[in-house]
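Novice: predicted model and sequence below, questions to follow.
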Amino acid sequence: MDANELRDKTPDQLRDQLDALKKEAFNLRFQQASGTLENTARMRTVKRDTARVLTVLNEKAAAAATAEA
């Protein structure tokens, strides 16, 4: 997932994607605890994608706050 792709999305779309990523992270943690996780690298990519989405959301919030002032 590229940050430039995320910047083109609306905040609502970003929140939906964030929810999906958090659910996936939960499922991956559950699989790891039960010993059925096959692709351990997926946990890392989900964490990083979550961080990217949060970063873009914060950028958009800061831009909106600046535009109001």
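Specialist: Perfect, thanks for sending it. Numbering: from 1, shown residues only.
Novice: please count neighbours and contacts with C-alpha atoms only from this point.
Specialist: OK.
Novice: how near is the residue positioned nearest the centre of the chain to residue 5?
Specialist: Among the residues of the chain, residue 50 comes closest to the average C-alpha position under CA atoms, centre = their mean, at 2.4 Å. According to CA to CA, to the nearest Å, residue 50 stands 14 Å off from residue 5.
Novice: okay, now the one to match up with it:
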Amino acid sequence: MAEMKTADIRAMSPDQMDDAVLNLKKERFNLRFQRATGQLENTSRLREARRDIARIKTIAAQQRAKKK
């Protein structure tokens, strides 16, 4: 999965954002396990997943603040 673009995230519904965060957290968990066992080939993916989660949460918070 490639890095998510902000325009793609902004087009998502709140439910889709929640699903994306959940999937990224599962992926991050699996990547951490792979790193611990020495099987992780793409080490930069861990960082990308962490930043994607933060990016989605930030945009979701901005959208919630805008609705108020």
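Specialist: Great, that's in hand. Model, not experiment: these values are computed from the prediction.
Novice: TM-score of the superposed pair?
Specialist: Here the TM-score for the pair of chains, by TM-score structural alignment, normalised by the length of structure 2, is 0.90; 65 aligned residues with a CA RMSD of 0.8 Å.
Novice: for structure 2, what spans make up the strands?
Specialist: Taking DSSP state E as the criterion, structure 2 carries no strands.
Novice: in structure 2, what sits opposite residue 43 of structure 1 in the alignment?
Specialist: Aligned by TM-score structural alignment, residue 43 of structure 1 pairs with residue 46 of structure 2.
Novice: and its match, what does it touch?
Specialist: Counting by CA atoms under 8 Å, 6 or more residues apart in numbering, residue 46 of structure 2 makes contact with 28, 31-32.
Novice: between the residues you listed, which is closest to residue 57 of structure 2?
Specialist: Nearest to residue 57 of structure 2, judged by CA to CA, of the contacts of residue 46 of structure 2 is residue 28 at 15.4 Å.
Novice: that closest one: neighbouring residues, count only.
Specialist: For residue 28 of structure 2, the neighbour count with other CA atoms under 10 Å is 19.
Novice: do residue 41 of structure 2 as well
Specialist: Using other CA under 10 Å, residue 41 of structure 2 has 10 other residues around it.
Novice: am I right that residue 59 of structure 2 is in contact with residue 10?
Specialist: Yes. Using CA atoms under 8 Å, residue 59 of structure 2 is in contact with residue 10, at 6.9 Å.
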